[in-house]
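Pasted the sequence and its predicted model underneath.
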Amino acid sequence: MKAEGSERLKVVQGDITTLTVDAIVNAANSSLLGGGGVDGAIHRAAGPELLAECRTLGGCATGDAKISRGYRLPARHVIHTVGPVWRGGAAGEAELLASCYRRSLELAAAAGIATVAFPCISTGVYGYPPEPACAIAVDTCRSFLGEHALPREVIFVCFGRRDYELYRAALVQGEGAPDRLRGE
C-alpha cells in the first residue's frame, strides 16, 4: 500500500481489514451486527467473537460510535460508527457524517489509541456522494487533530482508485477539499 498525506493524515489504497493499526473504523449499520461492504468484511475478518461483543453494545445511533476489541484482525480495536443514508443533502446528512468522524476520534483519544484507520463512511450502499463525503472526512479529522494529541495518525483507507485519488488530492491541498467538493 502506498501512503500519501500530511504529517498526521494519510491515505492508502487497500483493504482496511489488513492494516496493523491500533483501531479501524467500521462503517456499520445501527444494529452493529454485521452487514455488507466494509461492515461485512470487518466482521468476517474479526471472527464470531466480534459479533458476540457487538450484541452486548445495544446498537448505535446514526452519527454516534462505539468501540470493541479487534479479535482476529491485526487492529486491536474496532470503532463502529453509523453513517447517514444520503437523502439529497437537506436532511442533516453533513452534520451526521461529521459526527461519525468526530465521535470515532473522541473514542480513540479516550482509549489512548495512537493510530486509527477510516473507510469511506456512507459512500457505499448509503449513497453519500464521494466528493462531499471526502471534504467532510478530511476537514473534520484535520480540525480534531489540530486540537488533540491523540490519535497521532489518521489513515483514510480507500478500497477503490477513484476514492484514493479524491482523498489524496484533498490532503495535498493542505486545508481539506475545495469548496466545489462540499457542494457549495
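Here it is on my side, so go on.

For the rest of this, base every contact and every neighbour count on C-alpha atoms.
OK.

Looks like residue 11 contacts residue 168 (just checking).
Yes: taking Cα atoms under 8 Å as the contact criterion, residue 11 and residue 168 are neighbours in contact, 6.3 Å apart.

Mutual contacts of these two, please.
With contacts taken as Cα atoms under 8 Å, 6 or more residues apart in numbering, the residues that reach both residue 11 and residue 168 are 4-5.

Between these two, which is the more surrounded one?
The neighbour count for residue 11 versus residue 168, taken as other Cα atoms under 10 Å, is higher for residue 11 (27 against 22).

then this one, side by side with the first:
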Amino acid sequence: MEWWRPSRRGAIGEILPEYIQLALQLNARSIVFPNISTGIYRFPKEKAADIAIQEVTRFVQEHAGLNEIIFVCFDAENAQLYSRKLQYMRRN
C-alpha cells in the first residue's frame, strides 16, 4: 500500500502550512518547498502540485510576511505541472 492511501491522504496539505508558520516565526522572508512524495512514494504528481499550490496560496492569503515562495521540482514533468498551474492562477 502506498503511504498516501486514505489514512495519510492529507499529509502534504498538513505539512506545508506548518513549514510556512515556522518560517514566519523565524521572521523568514522566503521559503522553498520541494515537490515531495511524487518519486518513490508514488503520490500522484498532479494531485501533489494541486495540494501544494492550494495550501500555500491559502496560507499566504491569510498571513502576511513572506516575500518569496519557491517550489523546487525534481523532474521535468513536475516542473511543467507547477509552471502550468501557477500560470493559470496568475491569469484567473
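Noted; the coordinates are in hand. On a predicted model such as this, the values are computed, not experimentally measured, just so you know.

Can you tell me the centre-most residue of structure 1?
When Cα atoms, centre = their mean is applied to structure 1, the residue found nearest the centroid is residue 118 (3.0 Å).

any idea what residue 148 of structure 1 aligns with in structure 2?
Mapped onto structure 2 by TM-score structural alignment, residue 148 of structure 1 lines up with residue 63.

what do you get for residue 101 of structure 1?
For residue 101 of structure 1, the aligned position in structure 2 is occupied by residue 16, per TM-score structural alignment.

Cross-check the contact I'm expecting between its match and residue 55.
Yes: using Cα under 8 Å, residue 16 of structure 2 and residue 55 qualify as a contacting pair, with a distance of 6.9 Å.

Buried ones in stretch 5-14 of structure 2, by neighbour count?
12-13 (16 or more other Cα atoms under 10 Å).

Can you list the neighbours in contact with it?
4, 36, 48, 51-52, 55.

Which of those residues lies at the shortest distance from residue 74 of structure 2?
Compare each of the contacts of stretch 5-14 of structure 2 with residue 74 of structure 2 using Cα to Cα and the shortest gap goes to residue 36, at 9.1 Å.

on that earlier part again, against residue 15 of structure 2, how distant is the match of residue 148 of structure 1?
Distance of residue 63 of structure 2 to residue 15 of structure 2, given as Cα to Cα, to the nearest Å: 16 Å.

Same check on residue 8 of structure 2?
Residue 8 of structure 2 sits at a distance of 11 Å from residue 15 of structure 2 (criterion: Cα to Cα).
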